[in-house]
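Undergrad: here you go, sequence then predicted model.
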Amino acid sequence: MMFPLQLQIPFTMDEIAEYINHYCYQSVMIVSRDGTILCSNDTLLQILGYEFNEIISYTVQDMLVDSVDIAELAEWIRDADSLEQIPVIEVSGKNGERHVTSVSVFEVQQQKMPHSYFIVFHDLYLPPSFTLLEKFSSALLRDVNLGVLLLDRNFNLVDISETACQILGVVRPDVLNQSMDHIFDPVPKEYQFIQRSILDGAVVRNHAFIWTNQNKRYELLLDANVIKDATERVVGAYIIFKDVSNLRSLEEQVQRSDRLAMIGQIAAGTAHEIRNPLTSIKGFLQVFKKTMLEHGLEKEFEYTELMLTEINRINDLVSEFLMLSKPKELHLKPVHVSTVIREILPIINNEAILHNITVKYESEVELPEVIADKELLKQVCINISKNGIEAMDHEGVLNIRESIDHEQCKIMIEIHDTGPGIPSFMIDKIFDPFFTTKESGTGLGLSVCQRIIHDLGGNIRVSSKGFGTTFTISLPYKQSSRAT
C-alpha cells in the first residue's frame, strides 16, 4: 500500500492535459474532488473506446464495475488524508469490456487549477509501437494525399480518407458503415470501384483505373489486399489509390515533345533543300502566269495559279516544320493578357464575319501581368480562335473569357466554340503532330501552339462534351503584382 502523494506543479489544466496526452504511455485521468472527469489522455480513451467529449461527461465512479465499493472510493477521493493506492479495480469500457488494473491517486494542489486528483491506471497502457501505428493510420486517412478505403469482412465501408471522398464524390458520414454495393449501386457492376472478390484474396497491384466525377476525369493507380488476424482469418480489406492524372498528362507531353523533336531534326535537314527548288519553280511559274495572261491563255493561266497556290501551301508547311525544329527566340517581358486579346480581336472578328460567327469577349478587371512573348501568345490565341470559327460551319458563337486562379497563381484564357465538339476517341490526339480533321490541314498548328505555351511555362488543355469545345490556356502570373 502506498501513502498518498501531494503534487505541487506550476501548470494550468490545459498545460497538464497537453503533457499527459503527448508523454504518458500509461493511462492517465484527472478528476475533480467530487470525481467528475476533467481530462484524459489518448491512451486511456483508445483502451476504453471513448471520445474526449464523451468521457468528460462522466464521473470516475461511472467507469467502475458494480463489484467495487464506489462509496468508499468516492470517500477516498474527497478526503485527501485517506488517499492510498488501490490494489485492484475493474474499469468498464464504452462497449462493456472490463479491464483489471491497479491505480495510484495523487492530490494536485496549486493555484492555477481547481483542487483535483491525478489518477494513474498502471495496467492500462498501449505499447509505444502500437500508439505510433495508431497515429500513423490516423494521419494516413486525414493528411496524406492518398485515397484509402477500409472494408470489413461483410464488404462494408469502415473508414475512408478525405482524398478518397473528394475523388469518388461521396460524403464521409453518409457512406460509413454502408455496403460498397449500396454506395456504388448506380455504377454498372463491371465498372464499380472495387469488386467483392477482393475479400476472397484477389490481390491488386498498380491497377490503372479511370473514374469520372461530375465530368472530371481521374486516372488512378490502385492497390488492394485483404487484412488478416493472427490466425490468418480474413477480417477485412484495404484499397489505396493515387491520382496520377497529372503524371499521365506529363508523360504524354514528353512523348509529344520527343515526336516533335524527331520531326524537327528531319525538318532541319530537308527544309532548306526543299525551299531552294520551290523558290525557282515559283519564280518561273509567275513569269509563265504573266505571259499566259498577255496571250489570253485563260485555262493555262488558271492551271498556273493552282500550281502557285500549292507551292505556297508547301512553303507554309516547311515554315511550320522549321518552327518545330528551331523555335523562335522568346522575347519574355511582363504582358497584360487583356491587352493581347484586345489587339487580336479585330483579326478574329474579321475572320468570324466571313463565317457568320458571333464573337463574345469577357474581360477580367485588373488581371496581374504574366511573363510571356506577346507576339507568340497572339499567334496561339489567333490559331485556336480560327480553328473554333472554322469548326462551327457558318453559324455559332465564339466565346473568349479571361479569369484568374488565385490558388494556382495562374491567368486563364478560355476559348469556347459552339461547334459539334470533338469525339472522345480523338480528344487525346489533337496535339499530336500531323493529326487533323481538316481536309487541307497540316496537323501541326496545335502542336506548335502547345510547344509555345509550354515554353512560356504554362499549359493548354482541351475539353469537349459532345457539343462545343473549350481550349483553356493557363499561364503563371507575377505574384508580386497579384490582383487584389
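TA: Great, that's in hand. Residues are numbered from 1 along each chain as shown.
Undergrad: switch to C-alpha atoms for all contacts and neighbour counts from now on
TA: Fine.
Undergrad: at which residues are the strands of the stretch 251-400 of the chain located?
TA: 333-335, 357-362, 370-372, 396-405 (DSSP state E, counting those that start in this stretch).
Undergrad: just put those in CSV and tack on distance to Leu44 and mean neighbour count.
TA: As requested, the strands of the stretch 251-400 of the chain are arranged in CSV below (distance: least, Cα to Cα, whole Å; neighbours: other Cα atoms under 10 Å):
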stretch, distance to Leu44, mean neighbour count
strand 333-335, 60, 14
strand 357-362, 60, 16
strand 370-372, 56, 22
strand 396-405, 46, 20
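Undergrad: reformat those as JSON lines; add distance to Tyr19.
TA: Output for the strands of the stretch 251-400 of the chain, formatted as JSON lines (distance: least, Cα to Cα, whole Å):
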{"stretch": "strand 333-335", "distance to Tyr19": "53"}
{"stretch": "strand 357-362", "distance to Tyr19": "57"}
{"stretch": "strand 370-372", "distance to Tyr19": "50"}
{"stretch": "strand 396-405", "distance to Tyr19": "43"}
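Undergrad: nearest to Ala202, of these?
TA: With distances scored as Cα to Cα, the stretch of those nearest to Ala202 is strand 396-405 (42.7 Å).
Undergrad: can you tell me what sits against whatever helix or strand comes next after that closest one?
TA: Counting by DSSP states H and E, the element after strand 396-405 in chain order, helix or strand, is strand 410-417. Contacts made with strand 410-417 from outside it, assessed by Cα atoms under 8 Å, 6 or more residues apart in numbering, are listed as 367-368, 370, 384-385, 388-389, 391-392, 396-405, 468-477.
Undergrad: another one to put next to it:
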Amino acid sequence: MVHVTGKGTHLSIEECFRLVESMGHWVCIHEKEHNSIACHPKFQKLINEPHREMYVESWLSSFHIQDRSILRLILNHKQQAPKNEVTVRLLINGEESQWIQLKIVELSDELTCLIGKSLQTEEIRTIPKATLTEPFVSNNVDHLMTWLSLIDNQMSTTEENTSKENAYPSTTKSGSDSLYKRVKDIVERIPHGFAVISQEWEIIYINPTLEDIIGKSLKDIYKKNYWDVYPIDLYHNYFIQFTKALETKQVVQFQDYLYDVGKIIEVTAYPSDNELTLFVQDITQSKSYVEALRETEERFSLLAENVNEAFWIGSSSFHDYDYISPSFERIFGISITDLMKNPSVWLQYIHEDDRQKVLEGYKRMRMDKIAVEFRFKVPSGQMKWIRTKGYPLHRMGKTIVVGVHEDITEIKEKEVLQSKSEQYKTVVRVAAGIAHEIRNPLTSIKGFLQLMLSNESGENQYSEIIFSELARIETIVNEFMLLAKPESEKALVDTDVVEIVQYSLSLFHHQIKQQNVQVEMVIDSDIPDIKSDSKRLNQVFINLVKNSLEAMEDGGELLVSGCFNQDEQNLVFKIQDSGKGIGKEQLERIGEPFFTTKEKGTGLGIMVTTKFVESLGGTLHYDSEVGKGTTATVTLPKYTR
C-alpha cells in the first residue's frame, strides 16, 4: 500500500483521494523521487487518461503551453508558504481549454499535493491570480516566459473589448499597467532579440536588441508583412520553420544566415493561438570562433594521424593522460584504450636494462625538457628503439607534461651499419698493410727455396712441406687483398650455384663421416644458372659448410636447401645445422672484425664471406638459437649488376 505522509498524517493515496473528493475537488499527488504524478479519477476523466500514474512531462502536456512554466516551477522547487494558488488552463481531449484553480500543498520534501477544481466563467474574473513565492526564483528558469504566462492569465480576465491595436493589452487598469511596465522593462533590456509576429505575418513588435541585430527600427517595419521585409525566396528556410511552429504548436529552433546584414543568427520560435514569439541571438562571432576551433582541431587531427611521431599530454604524476595521438598504437603495438585504463601498462615491455633510465627520465620531465632513448619490445615480439621527449607546462597553478614518442629503430640500425663500415675500413687498411709487408719476404723465401730444390744433395726432404705452408700463407694474404678490394676483378660468368654447393660439401666428405654428421640436401630442380663469380661463391659456401661442421663436433644434422624465387628473381640457399647455436647478443655482432666464438678464430672469415656475397649483389643472414643450431641464408640475384 502506497502512503502519503504529511505533517502528522499517514494516508494512502486512495484515502487522500477520498478526503479531497469529499470537499468536492480532485487532487494530483507529485512524488519527486520517481518524478511521477498519481491522478484522481476525476482528473483522469477530464483529460481522458486511462492510467492513474503519469510521468511529470506527460502530466504537464495536459495543460496549456503557456501555463506549463509555472507548473514546472511548482513541481521542481520547494514551497516555503503553507499554501499557494494558481489559475491555469487544462486541455480537454487535447484541444479545448478549461480554466481550473490549483491549490498547492507541500506534504513533505518528496511529496506535493495539487488540489484542483474547475472554474465557471463568472468565477474566472473574481478568483485571485497566481502568485509565485520567492523560492521559485531560479537562474535555470526562463523568467521572461514565466512572466508572459502570467500576463496571458491576466489578459484572459480583462474586458473582451481590450484594444488589439498594439502587441499588448490596454493599460487602462492599474494592475495590468504595473505588470505591463515590468515585462516591458525586461523585454527591452534582455540581451536577446525579441519579436512578436501575428498569424497574418504582421510585425507587431521588436525590442531594441533585435533592432541592433537586424539593422532596422520598429517604426520602419511596424505592421508590415514579414515576407515583404524578408522575401520568401531568399529566406525560404525561415518560412518553413515559422510555418512548422504555427501548425504543430511546438517550439522550433534553428540557425540561419541574415543576408541583409551578413550575420548568422539563432532563432527560437514560440507559437501561440494567434501569434508567433521570436527570440533571436547574433551568433556570428561565436560561430566564427567555433568554426576556427573546429578547423584547428581538424588540422591538428590530420597532423597527428599522419606523422610518424606520437604526441601525448599527461599529468605530472603520469597516472593519467589527457591526449594520445593515434600513432602511439602503431609505434608501441598497444591500444590507446588499454593505456588510458592502465597508464603503466607499457613499462613492462621496456628492455630491463633501460627501464630504470626511462623512469628517471620521466621524473625529470616534470621539471625540465628531457629526452630519453630506450629499447622497447612490442607485444608482437619486435624490438624497437624509441626516443621520448617531454617537458612541463604550467597553467593556472597546474603542471602537465607534454611530449612526443619517436620510433628511431631505423636510425639506430643505420648507426650500427655506419659503425661496422668504419670498422671494416679500418680492417681494410690493416689488411692492405699486412699484405704489403708479408708479400715481399714471401717472395724472397720462395726464391731461396727454389735454389735449395735445385741442390741434389738430398737434404731437401722438408722442402715440399715448406712450399705447402707457404702456399697456405699466400692464400691467406690473397684473402686479405680481396677484403681490401672486394670489388676488384670480378669475373662474372654463367655459374651453376647448385654444383658449387655440392662441390663444397664433397670437400668435407671425410670430416662429415668422421664427426657422424647426417647431411640432407633439398634443392629444387628448376634453379637456373646465374651470372656470378664462381671463385667467390666457392669460398662463400666452403666457409659456411666449414662453420656448420665446426659447430657440430659431436655429430648432428646438416640440412642444405635451395630454391628459386620467381617473384623476386633470386636464388635462396640455406645451410642449417643442429649445433650449439649462439645467443642473440652475439648474433648481432656476427660479421664484426676480429669478433669470433672460436678459440683460435679471427672473425675475418665471416666478414670476408659476407663481403663476397654483398659484392655479388646478394645478402647473407644468420638465424640462431642456443642449443638448437644456426641457419645461414644466402640470397643471390639472378642478374648481378
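TA: Structure received. Fair warning: this is a prediction, and the values are worked out from it, not measured in the lab.
Undergrad: TM-score for these two?
TA: Once superposed, the chains reach a TM-score of 0.61 (TM-score structural alignment, normalised by the length of structure 1), with 377 aligned residues with a Cα RMSD of 4.8 Å.
Undergrad: quick one on the thing from earlier: and of the strands of the stretch 251-400 of structure 1, who's closest to Ile20 of structure 1?
TA: Ile20 of structure 1 lies closest to strand 396-405 among the strands of the stretch 251-400 of structure 1, at 44.2 Å (Cα to Cα).
Undergrad: which helices and strands does that closest one pack with?
TA: Under the contact criterion of 3 or more Cα pairs under 8 Å, 6 or more residues apart in numbering; DSSP states H and E, the helices and strands touching strand 396-405 of structure 1 comprise strand 357-362, helix 374-391, strand 410-417.
Undergrad: one more time with 10 Å, if that's ok
TA: Using 3 or more Cα pairs under 10 Å, 6 or more residues apart in numbering; DSSP states H and E as the contact definition, the elements that strand 396-405 of structure 1 packs against are helix 337-354, strand 357-362, helix 374-391, strand 410-417, strand 469-476.
Undergrad: may I see the buried residues of the helix or strand where Ile77 of structure 1 lies?
TA: Applying DSSP H and E as the criterion places Ile77 of structure 1 in helix 70-78. Along helix 70-78 of structure 1, the positions that meet the burial threshold by neighbour count (16 or more other Cα atoms under 10 Å) are 73, 76-78.
Undergrad: and if you look at stretch 186-206 of structure 1?
TA: 192-194, 198-199.
Undergrad: let me have these in TSV, adding distance to Glu294 of structure 1 and secondary structure as columns.
TA: Shown next, in TSV, are these (distance: Cα to Cα, whole Å; DSSP: H, G, I helix; E, B strand; the rest coil):
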residue	distance to Glu294 of structure 1	secondary structure
Gln192	75	coil
Phe193	76	coil
Ile194	78	coil
Ile198	84	helix
Leu199	88	helix
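Undergrad: thinking again about what came up before, with distance to Glu251 of structure 1 added, can I get the buried residues of helix 70-78 of structure 1 in CSV?
TA: As requested, the buried residues of helix 70-78 of structure 1 are exported to CSV (distance: Cα to Cα, whole Å):
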residue, distance to Glu251 of structure 1
Leu73, 69
Trp76, 71
Ile77, 68
Arg78, 71
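Undergrad: what's the farthest-apart pair in those?
TA: Checking those with Cα to Cα, the most distant pair is Leu73 and Arg78, at 8.7 Å.
Undergrad: related to what we said a few turns ago, reformat the buried residues of stretch 186-206 of structure 1 as TSV; add distance to Ser319 of structure 1.
TA: Rendered in TSV, the data for those read as follows (distance: Cα to Cα, whole Å):
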residue	distance to Ser319 of structure 1
Gln192	49
Phe193	49
Ile194	51
Ile198	56
Leu199	60
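Undergrad: which one of the residues you listed is nearest Val170 of structure 1?
TA: Taking the buried residues of stretch 186-206 of structure 1 together and measuring to Val170 of structure 1 by Cα to Cα, the closest member is Phe193, at 12.7 Å.
Undergrad: so how many other residues sit close to the residue nearest to that closest one when sequence neighbours are not counted?
TA: Setting aside the residues directly before and after it, Phe193 of structure 1 is nearest to Phe184 in space (Cα to Cα, 6 or more residues apart in numbering), at 7.6 Å. Other residues lying near Phe184 of structure 1 total 16 when counted by other Cα atoms under 10 Å.
Undergrad: residues contacting Phe184 of structure 1?
TA: By Cα atoms under 10 Å, 6 or more residues apart in numbering, the contact list for Phe184 of structure 1 reads 168, 170, 191-194.
Undergrad: now do the same contact list for Val522 of structure 2.
TA: The neighbours of Val522 of structure 2, taking Cα under 10 Å, 6+ apart as the test, are 559-563, 573-574.
Undergrad: okay if I get these as JSON lines plus distance to Glu410 of structure 2?
TA: As requested, the contacts of Val522 of structure 2 are exported to JSON lines (distance: Cα to Cα, whole Å):
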{"residue": "Leu559", "distance to Glu410 of structure 2": "33"}
{"residue": "Val560", "distance to Glu410 of structure 2": "32"}
{"residue": "Ser561", "distance to Glu410 of structure 2": "31"}
{"residue": "Gly562", "distance to Glu410 of structure 2": "30"}
{"residue": "Cys563", "distance to Glu410 of structure 2": "30"}
{"residue": "Phe573", "distance to Glu410 of structure 2": "27"}
{"residue": "Lys574", "distance to Glu410 of structure 2": "27"}
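Undergrad: the residues you listed: which two are farthest apart?
TA: Counting by Cα to Cα, the most remote pair of the contacts of Val522 of structure 2 is Leu559 and Cys563, 13.4 Å apart.
Undergrad: where is the longest helix in structure 2?
TA: For structure 2, the longest helix by residue count, based on DSSP state H, is helix 409-454.
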